[in-house]
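Q: structure of the sequence below:
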Amino acid sequence: MVVLRWIRQNWFLVGIVVVIILAKLEPTIGAKGGPLIPEITVKYFCVSLIFFNSGVSLRTEEITKALLQLKLHIFVQGFTFIFYPLFIQTTLSLLRESPFDPLLLDGLTVLGCMPPPVSSAVLLTKAIGGNEAAAVFNSAFGSFLGIMVTPVLLLFSVGSSASVPFWSVFGQLSVTVVLPVFLGQVVRSYVKSSMERRKIPFGEIGSAILLMIIYTTFCDTFSHSEVEIDSLSLMSIILMIVLLQVCLLLLVFFVSTRSFFHFKPSDTIALLFCCTHKSLTLGIPIIKIVFSGFGGISVISIPLLIYHPTQILLGGFLVPTLRGWLMATQKIRGCQQAWQV
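A: Prediction:
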């Protein structure tokens, strides 16, 4: 009984382990071109469903309030497109004389230039109870901004240049991100009272969708067996990426909780994931366009392919801890406000 109760309480963590094992056993099922057709079902349907879910569950006044949080938006986009690339460049300057494969180091540089994710930051923020509206806005805005900024950053960082099909990607993001949020808000206006009475578990729905994304992401990662790289370099890059994410998460948490910024605990949750996560959905197409015809493109893609499932996995395992911190911090703040009154 104790075990079953623990599984029910931590079903999301259990689900992460299960889908990773399933992906490892037979990666072709959820890989691109496989029976699940993730390039359509996940890229369009699941992502659209995530933002429709957010549109339905979010109060309109919360979205309006989030749009006005300019300090938070500047923090996220500045961290993503200025601090992150500079941090990677500074770190790699210490490793240029190391035995690391130069293409892997270039891949880390490329990773640092990538835009924020379209969905994972929103889902993890929602699962914890953070500022979901801010996460939705910054995921969408950062993705649109990345279409223009990321190729320029790559040009200066790695030296490659190419024209990105702006309107094609812009149209895709409009259909999968902006339109579902808008439709969700429209639906909410008609079923608001009924929805609040039934208490639909939007958080659990989002978490279930995230498990599907985790599964197909790991299937795609495990299916890339054609990439030729020695085991030591691969293990070293995995360790480096895990340490990189942990360091950045701690940095964002430390900075965003300082009284100077006046961020709420729920804002900190959104900042943690919006600032440190990188988009595989936009990243791989941009890499293929910018490095078109380059023979080492598969090796350059490795850091991003590793980073994406790692950020979801690490974020998933942090959900219970961060949820506990958020609830405890909000309770303390509530008591302090009541005492002052």
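
Q: hey, let's count contacts and neighbours off CA atoms from now on
A: Will do.

Q: any idea how far the helix or strand containing A135 is from the chain center?
A: Using DSSP states H and E, A135 sits in helix 132-157. Centre-to-centre, helix 132-157 and its host chain are 12 Å apart (C-alpha atoms, centre = their mean, to the nearest Å).

Q: what is that helix packed up against?
A: helix 47-57, helix 60-67, helix 70-78, helix 102-112, helix 120-128, helix 166-173, helix 265-276, helix 280-290 (3 or more C-alpha pairs under 8 Å, 6 or more residues apart in numbering; DSSP states H and E).

Q: buried sites along that helix?
A: In terms of neighbour count (16 or more other C-alpha atoms under 10 Å), helix 132-157 has its buried residues at 132-147, 149-154, 157.

Q: report the contact partners of I20.
A: By C-alpha atoms under 8 Å, 6 or more residues apart in numbering, the contact set of I20 is 214-215, 218.

Q: neighbouring contacts of stretch 228-247?
A: 100-101, 104, 276, 299, 303, 306-307, 310-311.

Q: so in the protein, which helix runs the longest?
A: helix 297-340 (DSSP state H).

Q: I'd like to know which elements it is packed against.
A: Using 3+ C-alpha pairs under 8 Å, 6+ apart, helix 297-340 sits against helix 11-25, helix 102-112, helix 120-128, helix 202-222, helix 231-256, helix 265-276, helix 280-290.

Q: of those helices, flag the one that's most buried.
A: Highest mean neighbour count among the helices and strands packed on helix 297-340 (mean count of other C-alpha atoms under 10 Å): helix 120-128, with a mean of 27.

Q: what residues does that helix touch?
A: 50, 131-132, 135-136, 139, 203-204, 206-207, 210, 269-270, 273-274, 277, 312, 315-316, 319-320, 322-323, 326.

Q: so how far is P309 from the nearest residue to S48 once chain neighbours are set aside?
A: What sits nearest to S48 in space, not counting adjacent residues and going by C-alpha to C-alpha, 6 or more residues apart in numbering, is T176, at 4.6 Å. Distance check for T176 against P309: by C-alpha to C-alpha, to the nearest Å, it reads 21 Å.

Q: ok, I209 next?
A: For I209, the distance to P309 - C-alpha to C-alpha - is 15 Å.

Q: wait, what's in contact with the closest residue to T329 other than its chain neighbours?
A: Spatial nearest neighbour of T329, chain neighbours left out: P265 (7.0 Å); criterion: C-alpha to C-alpha, 6+ apart. For P265, the contacting residues are 130, 257, 326, 329-330, by C-alpha under 8 Å, 6+ apart.

Q: for L86, see how far away P265 is.
A: P265 is 27 Å from L86, by C-alpha to C-alpha.

Q: repeat for F79
A: 10 Å.

Q: same question, V2
A: Relative to L86, and taking C-alpha to C-alpha, V2 is found at 48 Å.

Q: so the helix or strand containing I88 versus helix 102-112, what angle?
A: Using DSSP H and E, I88 maps to helix 84-93. Helix 84-93 and helix 102-112 are oriented at 160 degrees to each other (axes from the mean of the first three to the mean of the last three C-alpha atoms, to 10 degrees).

Q: could you also give me the structure for this next sequence, so I can compare it with the first?
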Amino acid sequence: MATPNKAKTASPKFRFDWFMKGMVLVVALAFVWPGPGAQGGFLHPDVLNKVGIALVFFLNGLGLPLAALREGVSRWRVHLLVQLSTFLLFPLLGLALIKVSDGWMAPDLQLGFFYLCALPSTVSSSVALTAAARGNVPVALFNATLSSLIGVVLTPLWMAWAMGHEGTAFEVGPVVVNLLVWVVLPLVAGQAARPWLQHWAARHKPRLQIVDRVTILMLVYTSFSDSVQQGIWHSYGWTVLLQTVLLGSALFFVVLGLTNLVSRRMGLPDEDRIAAVLCGSKKTLASGVPMAHLIFGANPALGLILIPIMIYHPLQLAICGVLAQHWAARDDQSSANISVI
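A: This next block holds a predicted model:
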């Protein structure tokens, strides 16, 4: 396995970039002009959304380096920690949150928090921040890639179990078919096209990222358009945003602290520990928005369900960016004293 680069790397500072500004803009547009993106609108979201989802996952497959799985398999302890944090610790905390918030949180927002907890980790930001923090980049790449693949299966299974447990109707069959057609098939097609297109994709990566992000913004717009058109937001005020920011922050710091504590108790090297903390505490917005359209279908509260991941996304980037700067500035001699603050 490749040895992590010990050279100090300039850490990225958190910026409220064009994609996050775009999210604010499309949500505002949905409140002002929901008609085009709602069901029956002239954008035909029933068709446009599925084409957009297929495009997002084709590009994901095209950019997913499965060779990293073969190269990084030997560090099984840190991989186990990251995947258990992503797909077990997070969902268990989500279930606990549902229990303690009964009676004072909207059920659809509770569902949104559990959906956030069931999502896989991020890919690009986990790897980039691990590199900036002088962590183990191959470990981050392995876990980010593996998490994306596992999430296609485990995220809908967790949602089916949770919604069934709460007495909410959830038709597994149609969801599985939609996931196979609009997620798995494009993902496999993108991966199959890598031998011919990976060099082209690498040369045009900035343009492909713009296409990917614009497609996600379109999915966010149609999600909120339906919610506005159905009057979902009339029942909620700024309380929803306040609850989401506070609980999302608490959730993030609990997972961050637990992954750091467990990795210390396991005696992981500092480079592995950095990768474990940064990968195990992150959740993907890029896959979360399109998968939500397939899992929740035409649920008019989809905009509300997506609020937790939309708040969590910039929150995790901001805090992990600060941590990456902190860790990158450490002296090699004192690396054993690395902490999350």
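
Q: re earlier: more neighbours: V2 and L86 of structure 1, which one.
A: L86 (17 against 7; other C-alpha atoms under 10 Å).

Q: please tell me how far the more buried one sits from L145 of structure 1.
A: 18 Å.

Q: go on, K264 of structure 1?
A: Taken as C-alpha to C-alpha, the span from K264 of structure 1 to L145 of structure 1 is 25 Å.

Q: likewise for S256 of structure 1?
A: From S256 of structure 1 over to L145 of structure 1 (counting by C-alpha to C-alpha), the distance is 23 Å.

Q: again, but for V175 of structure 1
A: Taken as C-alpha to C-alpha, the span from V175 of structure 1 to L145 of structure 1 is 16 Å.

Q: same thing with D106 of structure 1?
A: Distance from D106 of structure 1 to L145 of structure 1, by C-alpha to C-alpha: 22 Å.

Q: am I right that V118 of structure 1 is in contact with S143?
A: Yes: between V118 of structure 1 and S143 there is a contact at 6.7 Å, judged by C-alpha atoms under 8 Å.

Q: and of the helices and strands packed on helix 132-157 of structure 1, who's closest to Q9 of structure 1?
A: Minimum separation from Q9 of structure 1 across those (C-alpha to C-alpha) falls at helix 120-128, 13.1 Å.

Q: kindly calculate the angle that the closest one makes with helix 297-340.
A: 30 degrees.

Q: so how far is stretch 115-132 of structure 1 from its chain's centroid?
A: 7 Å.

Q: measure it end to end?
A: Termini of stretch 115-132 of structure 1 sit 18 Å apart (C-alpha to C-alpha).

Q: just to revisit the earlier point, distance to F75 of structure 1 for the helices and strands packed on helix 297-340 of structure 1 - can I get that in CSV?
A: What follows is those, written out as CSV (distance: least, C-alpha to C-alpha, whole Å):
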stretch, distance to F75 of structure 1
helix 11-25, 30
helix 102-112, 16
helix 120-128, 15
helix 202-222, 26
helix 231-256, 9
helix 265-276, 8
helix 280-290, 21
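
Q: between these, which gets nearest to G184 of structure 1?
A: That would be helix 202-222 among those, by C-alpha to C-alpha, at 12.2 Å.

Q: contacting residues around the closest one?
A: Against helix 202-222 of structure 1 from outside (C-alpha under 8 Å, 6+ apart): 12, 15-16, 19-20, 22-24, 26-32, 38, 42, 46, 50, 53, 57, 120, 123-124, 126-127, 305-306, 308-309, 312-313.

Q: on that earlier part again, please point out which of the contacts of I20 of structure 1 structure 2 shares.
A: Using both residues aligned by TM-score structural alignment, their matches' C-alpha atoms under 8 Å, structure 2 keeps these contacts from the contacts of I20 of structure 1: 215, 218.

Q: make JSON lines out of the contacts of I20 of structure 1 and add distance to V181 of structure 1.
A: Output for the contacts of I20 of structure 1, formatted as JSON lines (distance: C-alpha to C-alpha, whole Å):
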{"residue": "I214", "distance to V181 of structure 1": "22"}
{"residue": "Y215", "distance to V181 of structure 1": "24"}
{"residue": "F218", "distance to V181 of structure 1": "27"}
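
Q: so what's the equivalent of F90 of structure 2 over in structure 1 closest to, chain neighbours aside?
A: Counting by TM-score structural alignment, F90 of structure 2 lines up with Y84 in structure 1. Distance criterion C-alpha to C-alpha, 6+ apart; nearest residue to Y84 of structure 1, sequence neighbours excluded, is G112 at 5.7 Å.

Q: for the aligned partner of the one you found in structure 2, give me its contacts.
A: Residue pairing (TM-score structural alignment): G112 of structure 1 is matched to F114 of structure 2. Contacts for F114 of structure 2 (C-alpha under 8 Å, 6+ apart) come out as 91, 94-95, 98, 159.

Q: biggest separation within those residues, which pair?
A: So, the contacts of F114 of structure 2 by C-alpha to C-alpha: farthest apart are I98 and M159, at 13.1 Å.

Q: and the alignment partner in structure 1 of S281 of structure 2, how far is that from G33 of structure 1?
A: By TM-score structural alignment, S281 of structure 2 lines up with L272 in structure 1. Plainly put, L272 of structure 1 is 33 Å away from G33 of structure 1 if you go by C-alpha to C-alpha.

Q: for F58 of structure 2, give me its contacts.
A: Here F58 of structure 2 is in contact with 186-191 (C-alpha under 8 Å, 6+ apart).

Q: restricted to strands, list those residues.
A: Using DSSP state E, no member of the contacts of F58 of structure 2 falls in strands.

Q: so which of those persist in structure 1?
A: Checked against structure 1 (both residues aligned by TM-score structural alignment, their matches' C-alpha under 8 Å), the contacts of F58 of structure 2 that hold up are 186-187, 190.

Q: how about the nearest residue to H277 of structure 1 once chain neighbours are set aside, secondary structure?
A: The shortest distance from H277 of structure 1 to any residue other than its chain neighbours is 5.7 Å, reached at P116 (C-alpha to C-alpha, 6+ apart). What DSSP: H, G, I helix; E, B strand; the rest coil gives for P116 of structure 1 is coil.

Q: report the contact partners of P116 of structure 1.
A: 80, 139, 142-143, 146, 274-279.
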